[in-house]
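Student: generate coordinates for the sequence data below:
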Amino acid sequence: MNFAFCRIFRKVDFFILFLFLSVTVASFLFLRTHSSAQAHLLVTSGEKEFIYSLEKNRELEIDGAIGKSVIVIQDGRAFFKNSPCTNKTCVYMGAVSEENDWAACLPNDIFIRID
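Tutor: Purely as a prediction, here's the structure:
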């Protein structure tokens, strides 16, 4: 009698675990697809803030503390193409594409972030 109870209990456990994992994966995929579709680029320069859609490819010239930085939005990603700073760390940071990814040109006081 105890052996039959253990066998049924194991099947129920596997069913509950499978159900839990299915709901978790479905929720993750739903949130992932919906958050990326509404993502935008927030550009901060000094006390000014600009918001741009990631859906339209464009090249932006943003005035900073020491000159103009060029930011490119292309294929849902954004990156510094050029900046007047001496070390060009912002250019070498690469593209930001995921929510809360960021890049900054500290000498020029420009910060970009995906929201």
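Student: going forward, measure contacts between C-alpha atoms and count neighbours the same way
Tutor: OK.
Student: residues in contact with the residue most central in space within the chain?
Tutor: Centroid-nearest residue in the chain: Glu98, 1.7 Å away (criterion: Cα atoms, centre = their mean). Contacts were defined as Cα atoms under 8 Å, 6 or more residues apart in numbering; by that measure Glu98 touches Ser36, Ile114.
Student: mind checking the SS state of it?
Tutor: coil (DSSP: H, G, I helix; E, B strand; the rest coil).
Student: distance of it from Asn2?
Tutor: 52 Å (Cα to Cα, to the nearest Å).
Student: how about Glu55?
Tutor: From Glu55 to Asn2 the distance is 61 Å (Cα to Cα).
Student: what does Phe9 give?
Tutor: Using Cα to Cα, Phe9 is found at 10 Å from Asn2.
Student: did I read that right, Ile73 in a strand?
Tutor: Yes: counting by three-state DSSP, Ile73 is part of a strand.
Student: can you tell me which helix in this protein is longest?
Tutor: For the chain, the helix with the greatest residue count under DSSP state H is helix 2-37.
Student: and it, how far out from the chain middle?
Tutor: 27 Å (Cα atoms, centre = their mean, to the nearest Å).
Student: please provide the structure for the following sequence as well, for comparison with the first:
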Amino acid sequence: MIKKADIVLFLCIVVFGLAISWHAAFFDRQGNEVVVTAGGQVFGVYPLAEDREIEVTQSGHSNHITIKDGKVSMTSSTCKNQVCVQTGTISHTKDSIACLPNRVIVEIKAGKNNPEGGDVDVISG
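Tutor: As a prediction, the model looks like this:
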């Protein structure tokens, strides 16, 4: 039997979930830096506003990254599954593209020159 407290708890969970979704949808920050990590090391940090092509080659593997019109995509990779290429474009902070077989990660960060704040955080072991 459903009690009144169960309904209240359910509604609270739904409202909380909607609030988080709303916050993520409307307050998602636009990043201004693309951080490319290869093999656990920062390969490069590039401005999101500047169109460019980046080739990451390591250990016989290759990834081609394109920055265009404020969006980033991995346009080709030598990995077998191609999930990284199928990810599509990213353009907001906390968005990322990962090529796990080739150990390449592309992230959007709010950099030092972004009025919305933030730094590129790099923790290396």
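Student: TM-score for these two?
Tutor: The TM-score (TM-score structural alignment, normalised by the length of the first structure) is 0.65; 83 aligned residues with a Cα RMSD of 1.8 Å.
Student: the more surrounded of Glu55 and Asn2 of the first structure?
Tutor: Neighbour totals were compared for Glu55 of the first structure and Asn2, and Glu55 leads with 15 against 6 (other Cα atoms under 10 Å).
Student: quick one: what's aligned to the more buried one in the second structure?
Tutor: Matched to the second structure by TM-score structural alignment, Glu55 of the first structure sits across from Ala49.
Student: identify the residue spatially nearest to that match, adjacent ones excluded.
Tutor: Distances taken as Cα to Cα, 6 or more residues apart in numbering place Gly70 nearest to Ala49 of the second structure, at 5.2 Å, with adjacent residues excluded.
Student: the one you found touches Arg52, doesn't it?
Tutor: No: contact criterion Cα atoms under 8 Å: Gly70 of the second structure and Arg52 do not qualify, at 10.5 Å.
Student: so for the two, which sits in the more crowded spot?
Tutor: Neighbours per residue (other Cα under 10 Å) separate Gly70 of the second structure from Arg52, with Gly70 holding more: 19 against 14.
Student: what's the spacing between that one and Glu55 of the second structure?
Tutor: 18 Å.
Student: and Gly17 of the second structure, by the same measure?
Tutor: As judged by Cα to Cα, Gly17 of the second structure and Glu55 of the second structure stand 40 Å apart.
Student: check Phe26 of the second structure too.
Tutor: Taken as Cα to Cα, the span from Phe26 of the second structure to Glu55 of the second structure is 33 Å.
Student: mind listing the helices for the second structure?
Tutor: Under DSSP H, the second structure gives helices at 4-26, 83-86.
Student: could you find the closest non-adjacent residue to the equivalent of Val106 of the second structure over in the first structure?
Tutor: Correspondence of Val106 of the second structure to the first structure, assessed by TM-score structural alignment: Ile112. Leaving aside its chain neighbours, Ile112 of the first structure sits nearest to Val43 (4.5 Å; criterion: Cα to Cα, 6+ apart).
Student: now do the contacts for the alignment partner in the second structure of that neighbour.
Tutor: Counting by TM-score structural alignment, Val43 of the first structure lines up with Val36 in the second structure. When contacts are counted by Cα under 8 Å, 6+ apart, Val36 of the second structure is found next to Val42, Phe43, Gly44, Val45, Val104, Ile105, Val106, Glu107.
Student: so who does Ser62 of the second structure touch?
Tutor: Neighbours of Ser62 of the second structure in contact, by Cα under 8 Å, 6+ apart: Glu55, Val56, Ser77, Thr78, Asn102.
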